[in-house]
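Enquirer: Just the structure for this:
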Amino acid sequence: MKNALDLVTAAKAQVTEIPVTEAEAAIRNADVLIDVREESEFGAGHLPGAIHASRGMLEFKLSGTPALAARDIKVVLYCKTSGRAALAAAAMKEMGYLNVTSIAGGFDAWVAAGKQIDKPQLPSFG
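Expert: Model (predicted):
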C-alpha cells in the first residue's frame, strides 16, 4: 500500500523539476503558468501571471479549456512545496502533454528567494 509521500516520490521520478533559480526564465518561455494550490492559497498570493487550477480539478480544467488543449504547449506548474505540482505534472504527462515542468520547492521556495508575488488588492473604504 502506498501513501501520499510514495506517490509524490514516484511522480518526481518521472517529471522535470526546475530549481527556483531557473524558474523565472522557464516562466518567460512558457505558454502558461499554473498554480495547483487551493483557491484560498492562490487568493492569499501567487506568482505573477499564474492562472489557478487546483490539483483536484486540473484534469477537468485542462479538458474543458480549448486554449490549454494543445499537447505541445509549454507549462510550468507550482504548488506550496512541490508535491502537488509533481502529481499534477505526472497526470499531465499521462494525458499526453509534452512540455510540463514544475518548480522545485514551489511557492515557498519562490518566496524564500525573495521573488515577487501578486496579492489581491483590498478595496479602500477611507
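
Enquirer: C-alpha only now, for contacts and for neighbours.
Expert: Noted.

Enquirer: Is Val76 located within a helix, as I assumed?
Expert: No. Read with DSSP: H, G, I helix; E, B strand; the rest coil, Val76 is strand and lies in no helix.

Enquirer: can you pull the contacts of it?
Expert: Contact analysis of Val76 by CA atoms under 8 Å, 6 or more residues apart in numbering lists Ala26, Ile27, Ala30, Val32, Leu33, Ile34, Val100, Thr101, Ser102, Ile103.

Enquirer: Excluding chain neighbours, what is closest to the first one?
Expert: This points to Ala26. Leaving aside its chain neighbours, Ala26 sits nearest to Val76 (7.2 Å; criterion: CA to CA, 6 or more residues apart in numbering).

Enquirer: hmm, back to that, export the contacts of Val76 as TSV, with columns for secondary structure, distance to Ala44 and neighbour count.
Expert: As requested, the contacts of Val76 are exported to TSV (DSSP: H, G, I helix; E, B strand; the rest coil; distance: CA to CA, whole Å; neighbours: other CA atoms under 10 Å):
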residue	secondary structure	distance to Ala44	neighbour count
Ala26	helix	23	19
Ile27	helix	20	21
Ala30	coil	23	16
Val32	strand	20	19
Leu33	strand	17	23
Ile34	strand	15	23
Val100	strand	25	24
Thr101	strand	23	26
Ser102	strand	20	31
Ile103	strand	19	28
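
Enquirer: To compare with the earlier structure, here is another sequence to fold:
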Amino acid sequence: MSVQHTPAPSITPAVLQRLMDEERAPRMLDVRTPGEFRTAHIPGAYNVPLDTLREHRDELLAHLDEEVVLVCRSGGRAQQAEKALAEAGLPNLRVLDGGMVAWETAGAPVNRGPERWDMERQVRLVAGSIVLATGLAGILVPGLHLIGTAVGAGLTYAALSNSCAMGVLLSKLPYNRGPRPDIRAVIAELRSTR
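Expert: Presented below is the predicted three-dimensional model:
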C-alpha cells in the first residue's frame, strides 16, 4: 500500500521577500532550465534543474537541513521537485506560490541576464505551429489534420496531469540547456554558505 503524498505549503512572494529583507532567507532552489535561470532569477537562488534535482537528490539532502523554497516559472515544476525531495525524506519544503511570474509581478528583486523565451511560451509556439501547419496542409492532404488533434490531446493531458512532455523535450534543446549546473559546484556552494 502506497502512502499518499501531502503537498508542502506554499510561501507567498511577500513573505519570502520579508524573510530576505530580515536576512532570514531560506535556501532557494530554482528548478527551471539553465537558460530560464540565466534570464531572470531570485538573488541568492541556486539553479538545480528538475532533472538534475531528481538525479542527485540524495547528494543534495545532506546539505539542505533547513527550510528550502522551490522556485520555477509558475509552480508546476517546483511542485514536482517538492514531491521528489519529500519522498527522499527532506522536511521543511515550501513552493513559491506563483513562481517567478508572481515574484516579478510583486516587484521583488531579480537578477537579470540575456532575455530568452520561457518554456511555456516555447510550448505555445511549437504546439500552435504544428496545429496551424497540419490544419492548413490537411486541406490538401486528407487526414493530416489529425496530427493537430493529437497535439491538442497532448496539451489537454498536460493540463490535467500538470506535466508537459513537449516542455520536457524542449528543455533538452541547446537553447534551453546551456551549460548544465555542476552538481558538485552547487553542493560546494551550499556547504560554504552555512
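
Enquirer: mapped onto the second structure, which of the contacts of Val76 of the first structure hold?
Expert: Among the contacts of Val76 of the first structure, the ones still in contact in the second structure (both residues aligned by TM-score structural alignment, their matches' CA atoms under 8 Å) are Val32, Leu33, Ile34, Val100, Thr101, Ser102, Ile103.

Enquirer: Widest-spaced pair of those?
Expert: Farthest pair in these (CA to CA) is Val32 and Ile103. Separation: 13.3 Å.

Enquirer: Which residue numbers in the first structure does the longest helix belonging to the second structure align to?
Expert: The residue-count maximum for a helix in the second structure (DSSP state H) belongs to helix 119-137. Using TM-score structural alignment, none of the residues of the first structure align to helix 119-137 of the second structure.

Enquirer: centre of the chain versus that helix, how much separation?
Expert: Its chain's average C-alpha position is 22 Å from that of helix 119-137 of the second structure, according to CA atoms, centre = their mean, to the nearest Å.

Enquirer: Please identify the buried residues of that helix?
Expert: By neighbour count with 16 or more other CA atoms under 10 Å, helix 119-137 of the second structure contains the buried residues Met119, Gln122, Val123, Ala127, Ile130, Val131, Thr134, Gly135.

Enquirer: Let's have the residues you listed in JSON lines, adding distance to Leu170 of the second structure.
Expert: Below are the buried residues of helix 119-137 of the second structure laid out as JSON lines (distance: CA to CA, whole Å):
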{"residue": "Met119", "distance to Leu170 of the second structure": "8"}
{"residue": "Gln122", "distance to Leu170 of the second structure": "8"}
{"residue": "Val123", "distance to Leu170 of the second structure": "8"}
{"residue": "Ala127", "distance to Leu170 of the second structure": "11"}
{"residue": "Ile130", "distance to Leu170 of the second structure": "14"}
{"residue": "Val131", "distance to Leu170 of the second structure": "17"}
{"residue": "Thr134", "distance to Leu170 of the second structure": "20"}
{"residue": "Gly135", "distance to Leu170 of the second structure": "22"}
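
Enquirer: just the strands in the second structure please.
Expert: 10-11, 27-30, 40-41, 46-47, 68-71, 93-96, 111-112 (DSSP state E).

Enquirer: Need the ones you listed in a markdown table (columns: distance to Ala81 of the second structure).
Expert: Below are those laid out as a markdown table (distance: least, CA to CA, whole Å):
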| stretch | distance to Ala81 of the second structure |
| --- | --- |
| strand 10-11 | 13 |
| strand 27-30 | 9 |
| strand 40-41 | 17 |
| strand 46-47 | 12 |
| strand 68-71 | 7 |
| strand 93-96 | 9 |
| strand 111-112 | 22 |
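
Enquirer: Let me know which of these is the nearest to Leu85 of the second structure.
Expert: Smallest distance to Leu85 of the second structure across these (CA to CA): 8.2 Å, for strand 93-96.

Enquirer: follow-up on the earlier one: and the residue nearest to Ala26 of the first structure, what pairs with it in the second structure?
Expert: Using TM-score structural alignment, the partner of Val76 of the first structure in the second structure is Val69.
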